[in-house]
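Visitor: Sequence and predicted model, in that order:
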Amino acid sequence: MKITVTAHARLHFGFTNLTPELGTVYGSVGVGLKEPFTRITATSAADFSVHGPRSEQVAEYATRLAKQYGIAWNAHLMIEDTIDRHSGLGSGTQTALATAAALLHLHGMDCDIRTAAGALDRGLRSGVGIATFESGGFILDGGHQRLDRPEVIVPSNVLVHHDFPEDWHFVLFLPAVKPGLSGKNEGTVFHELGDTRAISDAICRTVLLNMLPALINKDIEAFGTALTEVDTWTGHFFNKAQGGTYREALAHDAVENLLSAGAYGVGQSSWGPCLYGLVDSRTEQSVVRAGKEFLTAHGLDGTVRVVRPNNSGATIRVDD
């Protein structure tokens, strides 16, 4: 038997609250993408082995899952494609969940992806990556009851799931710069934020009164305006850690460049360095051209590409 799991990238638009006194924390907003993606194939075998890029990371996930479920894996894992690590596109979560889904399906076990995610330390903060693995689309998750690390991680519940308009696309602007924060460094930042209730008030108001209605009404201009506001306010959470709204000095100029070229909304996904612009067929080529010209003008390597939303979550193919 062979199981092939394709787990798609996501954009993280921002957090709704990081002040515990206001209520649940780490609630977040984001959307699933069709590309890039991580693809892992699991084939029945007499023993266990992992091959391909990032095999050490996948082997570690498999070891932790084996302890969680009390099983020795009989599988050959092949990592065929990967999302770039620490790029702001949710690579770690998608790799972890693809590993879990491939192994559990291959061994005929119940694949409760939320239980597996908790066992792999996924969903400690944002739940967007887990939710987009499950269903794709636009996600608003509800967050957690507290900021400190729980003994058992329970991914946050989804408050709003809605298909993202298929004719709304994103231009991904990925400069070849140092990777974003993760792990212990990321945790330290979250615990040193201080009182951020004014930021949370602004984000929650924008999400509820502007972003969600614009999504339901398929008003790309209003959604883009709300998207930019949410991203900017989220950047204010991390001004001290990033040295500004964005983690790279040139990022502010880059997003302004995308807006000037016709993007309806812009932002930095998670810790970056991925920046994005919301576009449609009328504006995507001009925004792509502006992004490439910006890289050239500043002597930067990188990629600029158009990606579509993913409204169906991860795909799991079974071949007997």
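Guide: All right, it came through fine.
Visitor: From here on, just use CA atoms for contacts and neighbour counts.
Guide: Will do.
Visitor: Do you have the helices of the stretch 101-250 of the chain handy? List them.
Guide: Using DSSP state H, counting those that start in this stretch, the helices found in the stretch 101-250 of the chain span residues 113-119, 128-135, 183-190, 197-206, 212-217, 220-237, 239-242.
Visitor: ok, then the element right after the shortest one?
Guide: When you say that, I think you mean helix 239-242. Next along the chain after helix 239-242, taking DSSP states H and E as the criterion, comes helix 251-260.
Visitor: what does that next one rub up against?
Guide: Thr245, Tyr246, Gly265, Val266, Gly267, Leu275, Tyr276, Gly277, Val287, Ala290, Gly291, Phe294 (Cα atoms under 8 Å, 6 or more residues apart in numbering).
Visitor: Structure two is appended below for comparative analysis:
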Amino acid sequence: MNAEMIVETGCRLHFGLLSTDPARDRSFGGLGVMLESPGWAVHLVAAAQASDSVQADGETQARIQRLLELLRANEPFAGQPPLAVTVRRPLVHHAGLGSGTQLAMAVVDGWARFLGLTLANDEVFRLSRRGARSSIGQFGYFSGGFLVDAGHQRPTEQGMLQRDAIVVRAEFPDEWSWWLISPKNATGLSGEAELKAFREMTPIPQATTDRLASLTLLSILPGIQSRNFQEFARGLHEYGQLVGQHFAAVQGSVFSSPLMGDLARHLMEAGLPCVVQSSWGPTVAVPVTTEIEEEFETAWKKWPPHEKCDRLRTKAMNRRAVIHR
């Protein structure tokens, strides 16, 4: 057993599902990239009292407490001494950054390593209880990079829903950056509202899925591989637009936040090649290079509502989450 453990994660951008029809051979999946920041910093140490303790704000505290209770019903955590978990750096929930998955992975992986154990990745996936529709955040915790999830396979004869591993993991160019922008104090769909949206939404048409797959294979991935930023960015922008047009039936428009929709129009008119929403938003991501950074800054300052938004410049994370002993 280690004296203490600190887990530092990044966050996950998810650019939209490839399919939403479980009757097809594959459903859900999609594209995403892991980012260096923002992210969690979670500290684990033996508890001084007779039961687990969690120091974190509101929803985060409840999430960790519930996860610890569930983990104690499973090996290798059943019967282990009390644990004290402190969140030293938080990651906002319900912003489209995959915070819940990164938190769960950090707690499961961190606790196992605190005990001197190294669980197989698949076991951490199972115990984290995440990845209902896409495994990008789970795999990304261990690998970083730009990821393509082909989606869940149809149920087998035994009724089990099988998940495929990530089919592509690409190193994202270090010379490209991301701007993350979101309205202050706004959140995206989650919980029962998210489940209701999926129940009410019609499946993504096969023609749209085919186009999304084509953009992935013939534009987005080749752009990353060849360091052709314009090819990558234009392909990703169209991908996000197609997904957003379908989800507009439940989120109101291509972008879930009208303010972010206005920003996207402004930036595109200024010549930026890509503005894309992550998951349910409201966060949007703008990939940039050194050459167009000035264009972005100029356009940003000319958009009056920018004072109503938070923004962060970050880089892709091409490695796993960090463990400090």
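Guide: Structure's in. What do you need? Every value quoted in this text rests on a predicted model; they were computed, and no experiment measured them.
Visitor: Send over the TM-score of the superposed chains.
Guide: TM-score of the superposed chains, computed with TM-score structural alignment, normalised by the length of structure 1, equals 0.91; 315 aligned residues with a Cα RMSD of 2.3 Å.
Visitor: related to what we said a few turns ago, any idea which of the contacts of helix 251-260 of structure 1 has the most stuff around it?
Guide: Greatest neighbour count in the contacts of helix 251-260 of structure 1, by other Cα atoms under 10 Å, goes to Gly267: 32 neighbours.
Visitor: any idea what Gly90 of structure 1 aligns with in structure 2?
Guide: In structure 2, Gly90 of structure 1 lines up with Gly98, judged by TM-score structural alignment.
Visitor: Nearest residue to that match in space, please, no chain neighbours.
Guide: Excluding its sequence neighbours, the residue lying closest to Gly98 of structure 2 (Cα to Cα, 6 or more residues apart in numbering) is Arg12, at 5.2 Å.
Visitor: number of nearby residues for that neighbour?
Guide: Arg12 of structure 2, neighbours per other Cα under 10 Å, totals 32.
Visitor: Pro203 of structure 2 contacts Thr20, correct?
Guide: Yes. Here Pro203 of structure 2 reaches Thr20: they are 5.1 Å apart, a contact under Cα atoms under 8 Å.
Visitor: could you pull out the strands for the stretch 51-200 of structure 1?
Guide: In the stretch 51-200 of structure 1, the strands defined using DSSP state E, counting those that start in this stretch lie at 75-81, 138-141, 158-162, 169-175.
Visitor: Ok, which of the helices of the stretch 101-250 of structure 1 comes nearest Phe164 of structure 1?
Guide: Smallest distance to Phe164 of structure 1 across the helices of the stretch 101-250 of structure 1 (Cα to Cα): 7.5 Å, for helix 212-217.
Visitor: now that closest one: which residue numbers in structure 2?
Guide: If you align by TM-score structural alignment, helix 212-217 of structure 1 falls on residues 221-226 of structure 2.
Visitor: which residues sit against the matching stretch?
Guide: With Cα under 8 Å, 6+ apart, stretch 221-226 of structure 2 has contacts from Ala170, Glu171, Phe172, Pro173, Asn228, Phe229, Gln230, Glu231, Phe232, Ala233.
Visitor: the more surrounded of Pro203 and Thr20 of structure 2?
Guide: Thr20 (21 against 16).
Visitor: what about the counterpart of that one in structure 1, which SS state?
Guide: Under the alignment by TM-score structural alignment, Thr20 of structure 2 pairs with Leu18 in structure 1. Secondary structure assignment for Leu18 of structure 1 (DSSP: H, G, I helix; E, B strand; the rest coil): coil.
Visitor: can you pull the contacts of Leu18 of structure 1?
Guide: Applying Cα under 8 Å, 6+ apart, the residues near Leu18 of structure 1 are Val25, Tyr26, Phe190, Thr196, Arg197, Ser200.
Visitor: residues touching the equivalent of Leu115 of structure 2 over in structure 1, list them.
Guide: Matched to structure 1 by TM-score structural alignment, Leu115 of structure 2 sits across from His107. Each residue near His107 of structure 1 by Cα under 8 Å, 6+ apart is listed here: Trp73.
Visitor: any idea how far Ile216 of structure 1 is from His107 of structure 1?
Guide: 40 Å (Cα to Cα, to the nearest Å).
Visitor: Please pull up the equivalent of Arg319 of structure 2 in structure 1.
Guide: With TM-score structural alignment as the criterion, Arg319 of structure 2 matches Ser312.
Visitor: I figured that match was touching Ala131, is that so?
Guide: No. Contact criterion Cα under 8 Å: Ser312 of structure 1 and Ala131 do not qualify, at 10.6 Å.
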